[in-house]
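Asks: Below is the sequence, then the predicted model.
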Amino acid sequence: MKVLFDNCTSPVVASTLNGYIKHFRGAAFHIMDVPGLPKGRHSADIDWIDHLRKASEKWIFVSGDGRVLKNPVERAASRSAGLHGFILAPAYQKTTLNKVAATIVWHWPEIVKITELLAAPSMHEIPIGRMTKLRQLPV
C-alpha cells in the first residue's frame, strides 16, 4: 500500500512515515515526491485524486485539511476514485512534527485494518489522542 500525504501535511512526516511503512512493503510520499504526478506539489486536489485513481497500486491519502469533505467536487472525485482517506484532526495544527509522526505510527495498525476490512471509498479522522479510535467521517 502506498500513502500520499497532501500539501496540508509536512514533507518531514511523510519521509519519517516512509521509514516505518516500508517495513510492511509499503511507501509514503509527500505530494511533491509522488512518482508520475505531472505538477507535483502544485497539483490541485482533483489532479492527485485522479492520479491515484488511475494507479495500478493500492493508494490511500492523509490530509491535514478537512475541507476535502466540504468541497462537493473534491468529495465526488474522492468517492469515484475509490480511495481510503484519513484526515488529521484539527489539533494536529498545533502539534510538533515528532508528535504528529509518532501518533500516526501509533494509529498505523488501525489504519491498515480499516483499509483491509472496509470497501473504499471511506474517510476517517485520525485523532490526536493515542487512546482514541479513528472516527468514521461521511464520504
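Replies: In hand now; what should we look at?

Asks: make it CA atoms for all contacts and neighbour counts henceforth
Replies: OK.

Asks: Please, where are all the strands along this structure?
Replies: 2-5, 27-30, 59-63, 84-88, 122-126, 135-137 (DSSP state E).

Asks: Identify the residues contacting the fourth one?
Replies: The set of residues external to strand 84-88 that reach it, using Cα atoms under 8 Å, 6 or more residues apart in numbering, is 59-66, 115, 120-128.

Asks: ok, second structure coming up, stack it against the first:
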Amino acid sequence: MKVFFDHNLSPALARALHELFKPQHEVVALRDKFPATISDLDWITALSRDGQWVVISGDRRITRNRAEYQAFGNSRLIGMFLSKGLQKAPVVKQAERLLALWSTIETVAGTVTGGAMFELPMASNRLSQIK
C-alpha cells in the first residue's frame, strides 16, 4: 500500500510510519515528495497519475471545495480524512489512532475504487464514507 500524508499532518508521523511498515508499505509526507507550495489540485492530479495511493489528510476542505472534491472523486486516490476531533488532537494521539486503524485502512483500501473518501474516527474502529 502506498500512503501519502498531506501538509496538514506531521511529516515526522509519516516518516515514523514509513520506518515501521517498510518494506510492506510506502508512507510519504507531502513535503518529501512535492514542493511545500504545491496546490491540492496539483498533488491530487500527480498522485492519481502515479497510481493508487491512500491519502491521509487533515484537510477536510478538500471534501468541501468543489474543484478539489471533483478532482479527488475522479482520481485513483482513496481518501482517509481525520475527524475534526482527531485533527485537533496531539500528534501522539493521531499516531495512536492511525496505528489502531491501520488494518482497517488496509482492508478498505483493498476493496474500494479510487475517488472514495472516508472519515477516520476519534474513538471507534468504524470508518464512515464521505459522500
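Replies: Received it, and whenever you're ready, just let me know what you need. Everything quoted here is computed from the prediction, not taken from an experiment.

Asks: Quick TM-score on the pair, please.
Replies: Overlay of the two chains. TM-score (TM-score structural alignment, normalised by the length of structure 2): 0.92; 131 aligned residues with a Cα RMSD of 1.4 Å.

Asks: picking that back up, and of the strands of structure 1, who's closest to Trp48 of structure 1?
Replies: strand 2-5 (9.1 Å; Cα to Cα).

Asks: rewinding a little: want to try CSV for the strands of structure 1, with mean neighbour count and distance to Ala101 of structure 1 as columns?
Replies: Converted to CSV, these look like this (neighbours: other Cα atoms under 10 Å; distance: least, Cα to Cα, whole Å):
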stretch, mean neighbour count, distance to Ala101 of structure 1
strand 2-5, 23, 12
strand 27-30, 23, 12
strand 59-63, 23, 12
strand 84-88, 24, 11
strand 122-126, 22, 12
strand 135-137, 14, 18
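
Asks: TSV for those strands, including distance to Val12 of structure 1?
Replies: Shown next, in TSV, are those (distance: least, Cα to Cα, whole Å):
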stretch	distance to Val12 of structure 1
strand 2-5	10
strand 27-30	8
strand 59-63	14
strand 84-88	15
strand 122-126	18
strand 135-137	25
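
Asks: What is the aligned counterpart of Arg53 of structure 1 in structure 2?
Replies: Correspondence of Arg53 of structure 1 to structure 2, assessed by TM-score structural alignment: Ser48.

Asks: for Ser63 of structure 1, same thing?
Replies: Ser63 of structure 1 maps onto Ser57 in structure 2, by TM-score structural alignment.

Asks: Enumerate every residue touching the spatially most central residue of structure 2.
Replies: For structure 2, Ile56 is the residue whose C-alpha lies nearest the centre (Cα atoms, centre = their mean; 1.3 Å). By Cα under 8 Å, 6+ apart, the residues touching Ile56 of structure 2 are Val3, Phe4, Phe5, Asp6, Gly79, Met80, Phe81, Leu82.

Asks: cutoff 7 Å now
Replies: Counting by Cα atoms under 7 Å, 6 or more residues apart in numbering, Ile56 of structure 2 touches Phe4, Phe5, Asp6, Gly79, Met80, Phe81.

Asks: Distance to Gln70 of structure 2 added to those residues, as JSON lines?
Replies: Below are the contacts of Ile56 of structure 2 laid out as JSON lines (distance: Cα to Cα, whole Å):
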{"residue": "Phe4", "distance to Gln70 of structure 2": "19"}
{"residue": "Phe5", "distance to Gln70 of structure 2": "20"}
{"residue": "Asp6", "distance to Gln70 of structure 2": "18"}
{"residue": "Gly79", "distance to Gln70 of structure 2": "13"}
{"residue": "Met80", "distance to Gln70 of structure 2": "16"}
{"residue": "Phe81", "distance to Gln70 of structure 2": "16"}
